[in-house]
Structures are given as C-alpha cells and as structure tokens.
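A.B. asks: Sequence and predicted structure, then a few things I'm wondering about:
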Amino acid sequence: MRYFIMVAAGAALWGFWPLFLHPAGLSGVQNAFLAMATMALISPFLLRRESLKDRRATRALVLMGVADALNVALVFAAVKRGPVAIAILTHYLAPLLVALTAPWVIRERRSLRALIGAPLTSLGLGMLIWKPGEDFSGWTAVLGGASAIFFAATVFCAKEAARAWSPIAVTSVHSAVGALTLLILFRGSALPPIEVPVLWVLAGGVVSGLIGNVLFNQGMRHIPTSTTGALTYLEPLTATVLGWLVFHEALGLWGLLGGILVLTVGVWVATEPRTLGSPLPSISGTP
C-alpha cells in the first residue's frame, strides 16, 4: 500500500503546479527555466561513471532534457493563459499519444483501447474547450496539445535512460539539460527578474517538481504498470479541482462532462493490460 500512496501523492503534487505559477506572474519559459533549474540543483552529485558509460542511455537522457524543456515551457504557458483545466487536460493527451505511437517507436504491441479512445478523447476535449457565448480557449488548447507531443517524446527517452540512471538522477540530470536548452533557445528572455514572486516557482520546483517526481518514480517501481498509468490521472483531476476552487474557473455542465470523458478514457487506456516494461508517462518526462 505504501508504494500506491507514493505514486498517488506524486501525481497529485504535479497538479498543484498552478498554485505556484499563477502568483509569480512570469512567462511560461521563465517558469519552466526556474522549475528545471531548481530540480537540477543536485544533479552534480548524481553523475556516476558507470551510468555515463552507457552511451545509449545517456543520449536518451540528453534528448529527454531537450524535449522536456519544450514540454514544460508550453504547458506552463498554457496554465498561465488558462483555464487550468483545459491546459492540463490537453497536456494529458500524452498518454494517448504514447499508446498510439508505441508500436512504431518501441515496437510494443498495438493498443486497441488507444485506437478506440482517440476519437472519444477528441470529443471530450471539444466539449471542454467550446463554451457557447464565451471566449474560445483555443490557444490554451493548442499550447497544451503541443506540450503533449514533447511530453510523449520524453516518455520514450525516459524508458531508455532508466536502464542506467536512477529515478532521482533521471529527474535531476535531465532537468539540468532542460534548463540549458531553454537558455540556448530563449537566451535572456528565459531568465526571470530577481523579485519575491520568483520564490513561488522555486517552491513549486521543490514540491511539485523534485518531491513529486521522486515519490512517483520510487513508488512506480513496485506496483503494476497499469495501476501507475491510472494514478497519473490524479494530476489533471487535482489541477481541475484547484482551478475551480482557487481560481474560480467555472467549467459548466458541458465542460464538466467533457472533462469527465477525457479522464475516464485516459484511465481506461492506461489500465489496458500491457507487457512488462511498457512506457508510462509522468510529468516532466521522468520514467
């Protein structure tokens, strides 16, 4: 039971990111840089010669950092733009993308549930995004959906990196690569101003980033993959509830039904029996 609680707690902590991002008032790229830099602080102490010798796993770890930098920047931009529910639920197209592309990327058997779930998820997202008589949240959905593509890429990279690197090393070292990637791509615009609100994102990097990922990664090694997949959906559920309670984001009946459909289909796809070692998504791309 302890490991189930660890995975559930880690996934729920990811859903608390909006609480840290909104008060800071920074751009998505600045939030992403701060979060990844915070998780990267312990990376120098986690480098091991034995792990570095596995070049394939190390290359995967580097690629994971690059993909996750774009993933986090996009999803944080979506969260900042709001509504939070749309940002996180479109971001969570990633598990579906992983299930659909796994037969080609890692030659895993085809997922019948993913094929059935794809159009149902699209329907649910449409119900969630479209609100008659209100401003269309299309850009939030585009940013969240784009982040899902890079999110899915980190999953496959994380699976390979985990062969030689520990869960906490994957979390921290790939974050160092991600922070460097953001600096290269966005230069000075990735650096936040030195002001008090920055502390909110730093706190999020510790609580939702480092602690959340370590809890999740440690627990998932001891419970069935299908169960872990279902528990990851505690993140969008938590974020959606917070958006409603804290940020007063009304979904409406139509949006509520759409969100329930997305979550239900996601859990249904995630709980499909798979072969041992199937890839499993987790936020920030950790394995």
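C.D. replies: Arrived safely, thanks for sending. All figures in this text were calculated on a predicted structure; none of them were measured in a lab.
A.B. asks: from here on, contacts and neighbour counts on C-alpha atoms
C.D. replies: Fine.
A.B. asks: in the longest helix seen in the chain, what's buried?
C.D. replies: If you go by DSSP state H, the chain has its longest helix at helix 55-81. Going by neighbour count (16 or more other CA atoms under 10 Å), the buried part of helix 55-81 is 57-58, 60-81.
A.B. asks: Show me which residues of stretch 94-111 are buried.
C.D. replies: In stretch 94-111, counting by 16+ other CA under 10 Å, buried: A94, P95, L96, L97, V98, A99, L100, T101, A102, E108, S111.
A.B. asks: re the thing from before, check which helices and strands the helix or strand following the longest helix of the chain is in contact with.
C.D. replies: Sequence order places helix 84-91 as the next helix or strand after helix 55-81, per DSSP states H and E. Other elements packing on helix 84-91 under the criterion 3 or more CA pairs under 8 Å, 6 or more residues apart in numbering; DSSP states H and E are helix 55-81, helix 112-129, helix 138-161, helix 234-245, helix 252-270.
A.B. asks: take the one below as the second:
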Amino acid sequence: MSKPSIPWLDTLSTALAPAIWGSTYIVTTQILPPDRPFTAALLRTLPAGLLLLLCCRALPKRSAWGRLLLLSALNIGAFQALLFIAAYRLPGGLAAVLGATQPLIVMGLVWLADRRQPSTLAMWASVAGISGMAALLLAPGAVWDAIGLTAAFAGALCMATGTYLARRWQSELPLIAFTGWQLLLGGIMLLPVALLADPPLPVLTGTQILGYGYLSLIGALLAYLLWFRGTTRLPAVAVSSLGLLSPLTAVVLGWLLLGQSMTPTALAGLITVLASVLAVQWSSISASKHTHSISIPTQKASS
C-alpha cells in the first residue's frame, strides 16, 4: 500500500518549481549571450530531456503517444516559444499579469469539462492574484503590442491547458520518463525555431556555460520533475496558482541582487499575490479533503 501524500508538503515541493523559474530571469539577462531566446529555451529543455531518459529508459505505449505529443507541445514547445515572443514584445510586468490568468483558465476548464464548479474563495483569490500582480509589476505607460498580448495570453492558455490535462490523464510512465519525454519532444519542436530565428552562438565563456547548465539542470530537469509530480498529487487549480510565484520570485531577486526598487504599491501587490496563492491552496486542499471524506463511506457501503 502506498504511503499517503501530505498536501502541504506536496504544495511546498511543487512551489519550488516556479520559484526556480523566477530565478532564470537574472541568469538570462546577466549571464547569457543576448538576443537568443529560442536557443536558451532549446538548451534548457533538450539536454534535460535526454538526461532524464538516460536515467529511466521507459517507452510510452503506442496509444499514449498522441497525448504525450500534445502535452509536450502545450507545456514545453509552444509555451516556451510564446513566452519568449511575449517577453520581447511586451514589458515584463504586462506579460506576467496576463500569465497570472492561468488559475482562472484552469477553473474554467474544470468547470466545463469536469462539471465541477470552483469555490467562490478560489475564484476571488485568483482575481486578487491578478490585481496584486498588476500592482507589483505593471508600469505606467506600458506598450500594448497586439502580437505580444496575443502571445502572452496564448502562452497562459497553453500552460493552463497542459497542467489540467497532465492532471486528468495521469500517465502510466514513471515520473522521470514522463518528464523526460515532454522535455525531449518539446525541445525537438523548438529546434527549428531556434535555428531559423536566432543568430548562431558566439564562443561561450565559462560563466555562460554554467548559466546554460543551470537553466537545463535546475531550471528544467529539477523544476519540471517537481512540477509534474505536483500535477499528480494536487488539484489542477492549486498547481496553476503556484505559477504566480515565478514572476514574484523574479521581482524579489531583482530587488535583492540587482538593487531594483520596491515601492509601497509594489510591496502591497507582493503581499496580495502571496495571500492569493495561500487562499487558493487552502480552498483546493479543503475541497479535496471534503470530497475524500464523502467517498469513503460510499466505498465501505459497497464492499
């Protein structure tokens, strides 16, 4: 009999993934060669996928390939490409605010596909999270580029849908292989984009090699293992709300390491985002416990 998971420990371990992703902003802007976003995404995902599959050489069943390819495109290939398009065409704050819509998108998918209405607390907490992110990051006079806006929202839609489907489909592959295949296939999808859109890499310094290594080993291999583990143990809405910690971590690290300013409005936004994440987690875990407590007597009665 498998040992039951502890929701708050699962939440904390899953939260490490977006916190790690938040740190990649400093690595990318301060260490890596400039103007090569798709190359950075490729070198982050493809080597990590290869390493994981070398550790766990498990092949998906023939019937599972369609789902795996779709998840790889949503979670890795399309999401990474759209993310960098938005990052180059929009201010970071505006892109992050649009990305903060992920919990609401997941709630809509759960409501439409599973016929499960989200709790009022979770919905209002998610709206508060978007408002807090706007106060934290959205600068006055932001440029509303149509292509950038479309890419940012499409990226949020891809990640939200991928998170929901990964939770719903529950792959029979071991976690390492499930993560590795998505990173590998997503990296392969990014390969032609990187070759066509980015200039060739210059001769890399030792620091730049370490930067790419961090993005791959920590930012992809470890972070996606924690993220996809979370999708198997936590409700999809709870997992998606943790994504708000990524831009929040980037802001805090910029303040601590780069001397970026933190205004009172931004501080209020930061506290609002944290409160929003905690409220969604509490609401989701409480709802999960309530559903479990109802299902136990039914199982006993039918045995």
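C.D. replies: Yep, that arrived. In this text the structure is predicted, and so the values were computed from the model without any measurement.
A.B. asks: Superposing both, give me the TM-score.
C.D. replies: Scored against TM-score structural alignment, normalised by the length of structure 1, the superposed chains reach a TM-score of 0.74; 272 aligned residues with a CA RMSD of 3.7 Å.
A.B. asks: quick one on the thing from earlier: in JSON lines, list the buried residues of stretch 94-111 of structure 1 along with secondary structure and distance to L185 of structure 1.
C.D. replies: As requested, those are exported to JSON lines (DSSP: H, G, I helix; E, B strand; the rest coil; distance: CA to CA, whole Å):
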{"residue": "A94", "secondary structure": "helix", "distance to L185 of structure 1": "23"}
{"residue": "P95", "secondary structure": "helix", "distance to L185 of structure 1": "27"}
{"residue": "L96", "secondary structure": "helix", "distance to L185 of structure 1": "28"}
{"residue": "L97", "secondary structure": "helix", "distance to L185 of structure 1": "26"}
{"residue": "V98", "secondary structure": "helix", "distance to L185 of structure 1": "26"}
{"residue": "A99", "secondary structure": "helix", "distance to L185 of structure 1": "30"}
{"residue": "L100", "secondary structure": "helix", "distance to L185 of structure 1": "30"}
{"residue": "T101", "secondary structure": "helix", "distance to L185 of structure 1": "27"}
{"residue": "A102", "secondary structure": "helix", "distance to L185 of structure 1": "29"}
{"residue": "E108", "secondary structure": "coil", "distance to L185 of structure 1": "33"}
{"residue": "S111", "secondary structure": "coil", "distance to L185 of structure 1": "36"}
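A.B. asks: farthest pair in those residues?
C.D. replies: With CA to CA as the measure, no two of those lie farther apart than A94 and E108, at 16.4 Å.
A.B. asks: Identify the residues contacting the residue in structure 2 that R113 of structure 1 lines up against.
C.D. replies: The alignment partner of R113 of structure 1 in structure 2, by TM-score structural alignment, is L121. By CA atoms under 8 Å, 6 or more residues apart in numbering, the residues touching L121 of structure 2 are A279, V280, S283.
A.B. asks: who wins for neighbours among those residues?
C.D. replies: Within these, most neighbours by other CA atoms under 10 Å means V280, with 26 neighbours.
A.B. asks: coming back round to it: a markdown table for the helices and strands packed on helix 84-91 of structure 1, including distance to L276 of structure 1?
C.D. replies: Compiled in a markdown table, the helices and strands packed on helix 84-91 of structure 1 are given as follows (distance: least, CA to CA, whole Å):
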| stretch | distance to L276 of structure 1 |
| --- | --- |
| helix 55-81 | 19 |
| helix 112-129 | 17 |
| helix 138-161 | 12 |
| helix 234-245 | 23 |
| helix 252-270 | 14 |
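A.B. asks: Of those helices, give the one that comes closest to A190 of structure 1.
C.D. replies: Nearest of these (CA to CA): helix 55-81, 9.8 Å.
A.B. asks: how far off helix 234-245 does the closest one point, in degrees?
C.D. replies: Computed by axes from the mean of the first three to the mean of the last three CA atoms, to 10 degrees, the angle separating helix 55-81 of structure 1 from helix 234-245 equals 10 degrees.
A.B. asks: So which elements touch helix 55-81 of structure 1?
C.D. replies: Using 3+ CA pairs under 8 Å, 6+ apart, helix 55-81 of structure 1 sits against helix 17-24, helix 28-39, helix 49-53, helix 84-91, helix 138-161, helix 167-186.
A.B. asks: Who are the contact partners of the closest residue to I5 of structure 1 other than its chain neighbours?
C.D. replies: Nearest residue to I5 of structure 1, sequence neighbours excluded (CA to CA, 6 or more residues apart in numbering): G219, at 7.9 Å. Residues in contact with G219 of structure 1 (CA under 8 Å, 6+ apart) are R2, Y3, F4, I5, M6, V7.
A.B. asks: Give me the three-state assignment for the most centrally placed residue in structure 2.
C.D. replies: Centroid check for structure 2 by CA atoms, centre = their mean gives G243 as the closest residue, at 5.2 Å. Secondary structure, DSSP: H, G, I helix; E, B strand; the rest coil: G243 of structure 2 is helix.
A.B. asks: so how far is R89 of structure 2 from it?
C.D. replies: Using CA to CA, to the nearest Å, G243 of structure 2 is found at 21 Å from R89 of structure 2.
A.B. asks: cool, P7 of structure 2 as well?
C.D. replies: P7 of structure 2 is 38 Å from R89 of structure 2, by CA to CA.
A.B. asks: same deal with S131 of structure 2?
C.D. replies: S131 of structure 2 is 22 Å from R89 of structure 2, by CA to CA.
A.B. asks: And L185 of structure 2, by the same measure?
C.D. replies: As judged by CA to CA, L185 of structure 2 and R89 of structure 2 stand 26 Å apart.
A.B. asks: ok, the residue nearest to the centre of structure 2 - contacts?
C.D. replies: Applying CA under 8 Å, 6+ apart to G243 of structure 2 gives the contacts A15, P18, A100, Q102.
A.B. asks: E160 of structure 1 is in contact with V62, isn't it?
C.D. replies: No - at 11.1 Å, E160 of structure 1 does not count as touching V62 under the criterion of CA atoms under 8 Å.
A.B. asks: V196 of structure 1: what secondary structure?
C.D. replies: On the three-state scheme (three-state DSSP), V196 of structure 1 is labelled coil.
A.B. asks: what's the neighbour count on it?
C.D. replies: Neighbours of V196 of structure 1 using other CA under 10 Å come to 8.
A.B. asks: distance of A73 of structure 2 from I105 of structure 2?
C.D. replies: For A73 of structure 2, the distance to I105 of structure 2 - CA to CA - is 18 Å.
A.B. asks: Cool, thanks, signing off.
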